[in-house]
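[1] quick one: sequence and predicted model below, then my questions.
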Amino acid sequence: MAALDWIILSGTLLFIVGFGVWRTRGSRDVEDYVRGGKRAKWLTVGLSVMATQASAITFLSTPGQAFHDGMGFVQFYFGLPLAMIIICMVFVPIYHHLKVYTAYEFLEKRFDLKTRTLAALLFLVQRGLSAGITIFAPSIILSAVLGWDLTTLNIIIGILVIIYTVSGGTKAVNVTQKQQMFVIMLGMFAAFFFILGYLPTDISFGKALKVAGASDKLNILNFDLDTDSRYTFWSGITGGMFLMLAYFGTDQSQVQRYLSGKSVRESQLGLIFNAILKIPMQFFILLVGVMVFVFYQYNPSPLNFNPAATKAVLESEYAQQYKTLQAAHEEIQVDKKMAQDAFSQALELKEYSATIDAKQNILSINQRERNQREVARELIRQADPAVETNDKDYVFIHFILNYLPRGVIGLLLAVILSAAMSSTASELNALGTITALDLYKRNARETDDKGRDLRMSRLFTFIWGVIAILIACVADLFDNLIQLVNIIGSIFYGNVLGIFLLAFFIRFVRGNAVFVAALITQVVVIVGWANDWMSYLWLNAFGCTLVILLALLLEGFDRMLNRPPVRV
């Protein structure tokens, strides 16, 4: 990295932190700290909601996901607009009408304290883990590619977030996320246009799409009904909808964003804004990954994008075998470029049979390359089982560091770290709020100290920041980071969503039945995930349905057993 990159990177991050502290200094009470004084307009709400979901994992993993598997991942978000409509019609008016600080406060009003506490604890477990991962994700990748110390990176990112989140609470999160979203989108557009500029002069954007299509990277829709298929239209529109309903409707890190809206209408407009723009944004980020794939059709790519993995195997007894694979990989790179040139020529001549033959040749070469990469991964595993062999999360950062000009590298690294900070800030803000209000305040002795809630919210936000840093320091990589976050959510979200749907729509079910049903459901969902009963996206619908059915059965049995005798 050049001095210019360091200036842009450090300047961007310090400005965000300093601006957040300055704009939100001096929260007077818990209303200011937790709900931002309820003064946020719809654009602030919408950008904050979007930035909370768009973590560093989104901008590291999603392009790599598209590089390897194409555009099909976008189907994961197909259920989001439907979920936003339901939340706007049902969740937002109820939360605003009851003037709650947290989503789980509503559960006590509807059921009882133990149900509120259980839902809050489920949130703390899954969101606490996710907060650690959102710090860990950029840290481990930047550590691998830049040689920076992993633990130091975790601590730096965590401390930067803690400073302004503890200082300003919800308002600080909302204010800084507007700046972060600007930096993020500026960086992604810059990367996209640089990729197009680096393609051969005869490869226009339209032809680049055809090149990607020849390798099956533009297959967006999959109508397969097999529940083992991870990303399909049906899993996105159903499982994805349940996940988004639970995430945006019951996860305090998102609920707290739109509870800060100055009115029901402002909150609803913010969520609709997110519903309209989220899928196009994810589509664009995946398209960036597809264009990176096209770029590497004409330029050399490493056998494994994780430099730490390559270093580990080259320093082991398997070094010669790996070098042989690298030589064969270089030959495939030459074959691939020739095949792409033949495909482009057939397109220009509009020769249908030649185009089909060229496409088949490309697919055959791609398969050879995938086989070689798998053999390379196996060698790396044998050389050092502790090194991550799955390199999806390293594809985009490899391109950034090796091909983008000075200054743009610093901007893209600022994008990654800004995204990490925005999501982590929302999570810490929510974790501190839930711990302070749903657990501490609800079970503590009442006092006349009006500043206690504010102090405890700040204290617990700080404590969760430290916990998130510790989780990041002991975390481990898992297949693909964006999938890991969604898997963690899917294990817990369906159950919590079912509790809320019971609270909203099935009025005769009482707290005891819901509490027991939720405990049983959580155990069953964890067992189902561990034994791979279904794709993780379906766990949301499964958990939601199961807790509702169990609660209905338990309530029915309880009423039958406790029904007064009929007088004759």
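    Great, that's in hand.

[2] CA atoms for contacts and neighbours, from now on please.
    Noted.

[3] continuing past the helix or strand containing Phe396, what's the next helix or strand?
    Following DSSP states H and E, one finds Phe396 within helix 395-403. Next helix or strand after helix 395-403 toward the C-terminus (DSSP H and E): helix 408-433.

[4] the structure to be compared is supplied as follows:
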Amino acid sequence: MCPALAACLLATALGGDASILRSTELPTWPQATSRAGFVAGHWNGRLVVAGGTDGSRHHDDVHVLDLAEGTWTVADGTLPRPTADAVSLTVPELGILIAGGTDGSNHHDEVFLLRVEGDVLDVEPLPNLPVPTAAAAGALLGRTLCIVGGHDAPAATIASDRLWTLDLSDPDAGWIERTALPGGGRILPTTGVHADRLLVFGGQTVEGGRRADRTDAWAWSSTDDAWTGLAELPSSAVGAASPAIPVGHDALVLLGGGLDTLLVYAPITDTWRTADPPRTLDADDSEAADANRRTVAVSPTVPLPDGVVTAGPNAERLLMIRPVLPSGQLASMDWIVIAFYLLALVAMGFYFAGREHGTDDFFLAGGRIPWWAAGISIFATGLSAITFMAIPAKAYETDWVYFFTLNGAVVLAPVVAYVFLPFYRRLGLTTAYEYLERRFGPSVRLLGSGQFILAQLGRVSVVVFLPALALSAVTGIDVIVCITLMGLLAIVYTVLGGIEVVIWSDVLQAVVLMGGALLAVWIMLSDIPGGLGGAIEAAAAHDKLRLINPGFDLTQPVLLVVILGTLFNNIIPYTSDQAVIQRYLTTPDERSARFAIWTGGLLAIPSSILFFGLGTLLWVWYRTHPESLAPLGAVDQILPWFIVTQLPTGVSGLVIAAIFAAAMSSIDSSMNSVSTAWTTDFHRRFRPNLDDRAALRVARWTTVLFGIVGTAAAILIATLDIRSVLDLWFKVLGLFASGLCGLFILGIFTRRPGTVAAIAGLATSAAVNFVVGTWTNVNVLLIAGFGIVSCVAAGMLVGWFLPGRGEHEGLTIASPPPAAGP
């Protein structure tokens, strides 16, 4: 029972392939006789198999398989005593942990770490179990070792229901007895791990010496030391691979334990389904297998069943078992629709290229954009792939506690429209950071614009990676190929059409994405028992509609955290993000820009209801159709998977194309706004005599360069292990963008702070964000708030002692810029 690398051994006579598990033959087991109950683990690229019993005696020898060379050796040393039926788990960086077990005459309480260096065996003792235990199950919750069930003597007439935990980061603190497992004690259960929960499946009860198979399942929460009942197993499993084999993000597979099929558990929906095993037992071996199967898991992706057979022609075969993530298949019509959609975007670029005569057209569309299109573009810029996939995924996995985070724009719309907008429109700006120069000086403008460019680099890498990951899962195209394709197409049409093609492509993708979401809702409601009412009832019964998480724990999304995070994370793009502010400047006048802001804010209300509702409906639908839920690499892939497998042919292709477009919309917005910032705030700042045609060439080359760098950053993200891309985005937002927002608040709402105070505020914000993000567990929603508040507070403090100099007329709320004449 132990986690480590992606390989497993099967000492059994199995044959065949599986849909979610795949097997490969390994070197033959070197023992002359089969053994049951041995311990195993993975250490430094080698499989370590020790102890066990052959039915006549128990063993203490240790055998090592070099997985690279495929050779077996015998370690120089033995276990402290002959051992079988112990818990064994691979603990990364520490070794193979072995707890309890039996020598045939007595059960034992020893716990130790086993390592093999060269051929030498190293044994490191740990605190003994409180009581002798064998036939238990174990798992690791982070660095916490959990041992559950088992019995305390070979002749025991009752099984244990105790759960013990040991903090491996502080083993001297000793074992802690937790709340007992409900439903009675058991031996040979299977454990699993999901999030912060220990899962326990099946096993056997022992009462008065009689054994009975169990099909119940339980989850223990480490946060409140409480057990919750789970869906019962479709059939009993005794001694299956433990811990259960994780496949993808949300599937645990029970293999062995006398099962004829694989049992696949989905922790999020709390449902079971069956799947074909990777191999099927030979007829001659089935009876022995049912009687003797006992499984040890060598890693999350590698089970090691032992003692499956005691006789038979293939009893010594060893098989490596690997999980396989399925990929969806798009029909030819879907690919045709995707191709036409993407070509249409490029065609739009060529169309608008004829209207780009200078930087005013390339950056601001010559003020030709109607307010409603600008408003939809503001909304679509925030929509992107993050909203379309990560928000439904959050609701699918958890509940609605993040709902308010999408509605902050409505609350802030009047503040932005009547306080901030006049400064951007009336001062005749091309970039928002020109205001920073007028208010604080050129150095602050350059710092602010540079920080914006870094923030956009982080944004592009996240919002491009997410759809690429999902599209890769549902189409089978490599994720890096998806990222590269989206990056290249976005570069082509943005270089051609500037901000005008960016805005109109935003309008197109917003319409298609919202339409696709509505269609998915209709299809699910038509196939859920009871329709909308039935879906609400099922979701409410499992607390999936929870809006408010009470409490004051700043590490959790409690109501206070959500409200503060909503305000801070929404004020950033509307007040300091050139990609959004640039939309204000493309409309004919300030009144139109004000309507655009209100449009973008108001669209957030129905869209947030739609996308959170979509996630909840996905949960209800897959609970009623568990056979359709495939193991996925990440929870963010759940909606694209439904689109590809359940929407009509052609329609699914259109929506997948719109997801492509949403990702490219994020790239093109960032490319054009960064091009605007670099050309205006840096290049023209130091070359004021540059003619407009030359500046347009600089803008287009900057677009190409940033597009390439942003695409490369997304490819880098694709190589990292990120559980939730939405959480990553909040960290990026807080790290790079919050201080910049603080500068605008400092400039507009105060008078004393000058250049020194502004720089001090920006530096303080960066330092505070780094400390909070690195050394605290504060919820990611608050990171932006820490950055904004620290910037404003530090700027005001420094400004009090070192006030700035210069004229502030028309630059602060106390003396705003005058409105344009009639």
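    Received it, and whenever you're ready, just let me know what you need. Everything numeric here is computed off the predicted structure, so don't read it as measured data.

[5] where does the TM-score land?
    Superposed pair, TM-score by TM-score structural alignment, normalised by the length of structure 1: 0.80. Supporting alignment: 473 aligned residues with a Cα RMSD of 1.9 Å.

[6] coming back round to it: would you mind giving the residues in structure 2 matched to the helix holding Phe396 of structure 1?
    Under TM-score structural alignment, the match for helix 395-403 of structure 1 in structure 2 covers residues 638-646.

[7] now do the buried residues in the matching stretch.
    Applying a neighbour-count criterion of 16 or more other Cα atoms under 10 Å, the buried positions in stretch 638-646 of structure 2 are Ile638, Leu639, Pro640, Trp641, Phe642, Ile643, Val644, Thr645.

[8] for stretch 345-357 of structure 1, same thing?
    Ala346, Leu347, Ala354, Thr355.

[9] same check, this time on stretch 763-773 of structure 2
    Across stretch 763-773 of structure 2, burial judged by 16+ other Cα under 10 Å covers Ala763, Thr764, Ser765, Ala766, Ala767, Val768, Asn769, Phe770, Val772, Gly773.

[10] re the thing from before, what packs against the helix holding Phe396 of structure 1?
    helix 56-69, helix 113-146, helix 264-298, helix 408-433 (3 or more Cα pairs under 8 Å, 6 or more residues apart in numbering; DSSP states H and E).

[11] on that earlier part again, which of the buried residues of stretch 763-773 of structure 2 sits closest to Val48 of structure 2?
    Gly773 (39.0 Å; Cα to Cα).

[12] the helix holding Phe396 of structure 1 vs structure 2, average offset?
    Superposed on structure 2, helix 395-403 of structure 1 shows a mean distance of 2.1 Å to its aligned residues (mean Cα distance after the TM-score superposition for structure 1).

[13] quick one: that helix to helix 56-69, angle?
    90 degrees (axes from the mean of the first three to the mean of the last three Cα atoms, to 10 degrees).

[14] just want the angle from helix 395-403 of structure 1 to helix 408-433.
    150 degrees.

[15] contacting residues around helix 395-403 of structure 1?
    Under the criterion Cα atoms under 8 Å, 6 or more residues apart in numbering, residues 1, 60, 63-64, 67, 141, 145, 191, 289, 292, 305, 409, 412 lie in contact with helix 395-403 of structure 1.

[16] please redo it, this time with the cut-off set to 6 Å
    With Cα atoms under 6 Å, 6 or more residues apart in numbering as the test, helix 395-403 of structure 1 has contacts from Gly64, Phe305.

[17] how far is that helix from where the chain is centred?
    Relative to its parent chain, helix 395-403 of structure 1 has a centroid offset of 21 Å by Cα atoms, centre = their mean, to the nearest Å.
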